[in-house]
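Visitor: All I have is the shape, not the residue letters:
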């Protein structure tokens, strides 16, 4: 298929696309006829997706979001396939470190920051030229309910998500002059491998349960991708628990938010 054949098709670029939320989002858009760029460090997972959907529907490549060179090459190949069109950048790639802060190796905290925050900053910065050239484009950042109040035993993860929340706010203001909207999604615990293998050891998970699946987030991302820019909210809460906690955090005094957070975490 020629490059120009994609010029009239909406396009999506997804990081962390091989599994979990990223995969659910990618397949939701693929079913709707979008051309999707699928990027992850899990090359086997990407190959499975490309075999299922075909090269006419998607492009795949290994992308370590901490590597600027990986970003540059992935975006260049995507631009070539889409005739320079990028409607939605979904910054989804992320990892978690759980447990007492001081017990996790420092290198793990640093790696988390590199992936969750610096990788997202790189994506926004390097994708900007494509977004600027695409009318009505938008960035959707994967945030978290942990950005509402720092979570014990999830401190560095919460910190990166709070930073993502702030960056989203700032860029949405800055980039409106370029007709680019920047928004985020904030779910609570989602039934993914990251939660099952890492986050589920937290007492907060057993207290609240895991009540969201990847498709719940995919549905939210789909709505944000198709809502008129003027009607988009910057922060988008996913699930009734997240909405309840967000409301309570606004209404309750700071000491109460701290107390509730500590009790749920067993402190």
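Guide: Perfect, I can see it now. None of these values were measured; they are calculated from a predicted model. Numbers count the residues shown, from 1 in each chain.
Visitor: When you work out contacts or count neighbours from here on, use the C-alpha atoms and nothing else.
Guide: Noted.
Visitor: Just the strands from the stretch 51-200 of the chain, written as ranges.
Guide: Along the stretch 51-200 of the chain, counting by DSSP state E, counting those that start in this stretch, strands occupy 58-62, 88-91, 138-142, 181-187.
Visitor: who's in contact with the first one?
Guide: Right, strand 58-62. 35-43, 46-47, 50, 70, 74, 78 (CA atoms under 8 Å, 6 or more residues apart in numbering).
Visitor: picking that back up, let me have the strands of the stretch 51-200 of the chain in TSV, adding distance to residue 174 and mean neighbour count as columns.
Guide: Formatted as TSV, the strands of the stretch 51-200 of the chain follow (distance: least, CA to CA, whole Å; neighbours: other CA atoms under 10 Å):
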stretch	distance to residue 174	mean neighbour count
strand 58-62	30	21
strand 88-91	17	26
strand 138-142	13	25
strand 181-187	9	25
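Visitor: List only those of the contacts of strand 58-62 flagged as buried.
Guide: Buried members of the contacts of strand 58-62, scored by 16 or more other CA atoms under 10 Å, are 35-42, 46-47, 50, 70, 74, 78.
Visitor: let's bring in a second one:
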């Protein structure tokens, strides 16, 4: 019997790439979209309706898959939103939306699948965070905070659910060539803002990094290896060598020295 996989945000980007790859490896794969009707029958994986900011939608999505398949073996918490801007000028409502999607949504998805996995005495939950979650990045502070929170939640959850035979891990990607920049909330570059020049320049740099990012297939292969592993690690980092090395530097260097390196990188 093939394992049943649910990937949130599986209609594009990393989620779609992971879904296609796992399907090719023989898994039964379900992706999600807020509006699956937008996609026709030629879409490469099955899509179910899901809004990770809506508790009823989360419960209905999981119930639908359990009704069809009778089990759920793997959850990939991939749905997320980007957000940029000076923290001072970012509306609190947009900060709340980012936390609702990137933190509270994954928590509710995990809680929705745990009863079935506990009954099965098995299951794998993979949370997609970001290398940005390991450091407070200028003009990406809110995004860094949401992904850092998911990293720590994964550590705690993992210890709590291990007794039920459920494995949990975290995968932190760097920049990948996806459409995340198009869907990201950008606090506007305000004409008379004291941040205008620095934020505007940083915004251009961030978009260029995404456009020149890695192939999402690399993420798919790591997630496949995690599912097949007998003992997944707690944290995985996937991306360009320099991005992964930045986490090592943060651990080794004095805080102010690391801050100077970041500021030099962002030309601040």
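Guide: Good, I have the coordinates. In this text, all values refer to a predicted model and were calculated from it rather than measured experimentally.
Visitor: Can you flag which of the buried ones among the contacts of strand 58-62 of the first structure belong to helices?
Guide: Under the assignment DSSP state H, these contribute 46, 47, 50, 70, 74, 78 to helices.
Visitor: so which pair among the residues you listed is furthest apart in space?
Guide: Pairwise distances across those (CA to CA) peak at 19.1 Å, for the pair 50 and 70.
Visitor: which residues touch residue 172 of the second structure?
Guide: 128, 129, 130, 131, 133, 235, 236, 237, 238.
Visitor: which of those residues has the most neighbours?
Guide: With neighbours defined as other CA atoms under 10 Å, the most crowded of the contacts of residue 172 of the second structure is residue 129; it has 31 neighbours.
Visitor: Just to check, that residue is in contact with residue 154?
Guide: No. Judged on CA atoms under 8 Å, residue 129 of the second structure makes no contact with residue 154 at a distance of 9.8 Å.
Visitor: which residues in the second structure form helices?
Guide: Using DSSP H, helices in the second structure cover 13-24, 55-69, 92-99, 105-120, 141-161, 180-183, 196-211, 217-228, 241-252, 255-265.
Visitor: how far does the fourth one sit from the chain's center?
Guide: Using CA atoms, centre = their mean, to the nearest Å, we find the averaged C-alpha position of helix 105-120 of the second structure to lie 17 Å away from the chain's own average C-alpha position.
Visitor: so where is that helix in the first structure?
Guide: Counting by TM-score structural alignment, helix 105-120 of the second structure lines up with residues 119-134 of the first structure.
Visitor: what does the matching stretch contact?
Guide: Counting by CA under 8 Å, 6+ apart, 65-68, 71-72, 75, 79, 84-89, 91, 137-139, 141, 178-180 sit against stretch 119-134 of the first structure.
Visitor: So what's the residue count around residue 228 of the first structure?
Guide: So residue 228 of the first structure, with other CA under 10 Å, has 10 neighbours.
Visitor: again but with residue 9 of the first structure, I slipped
Guide: Neighbours of residue 9 of the first structure using other CA under 10 Å come to 15.
Visitor: Now for the aligned partner of it in the second structure: which residues touch it?
Guide: Residue pairing (TM-score structural alignment): residue 9 of the first structure is matched to residue 2 of the second structure. Residues near residue 2 of the second structure by CA under 8 Å, 6+ apart: 26, 27, 28.
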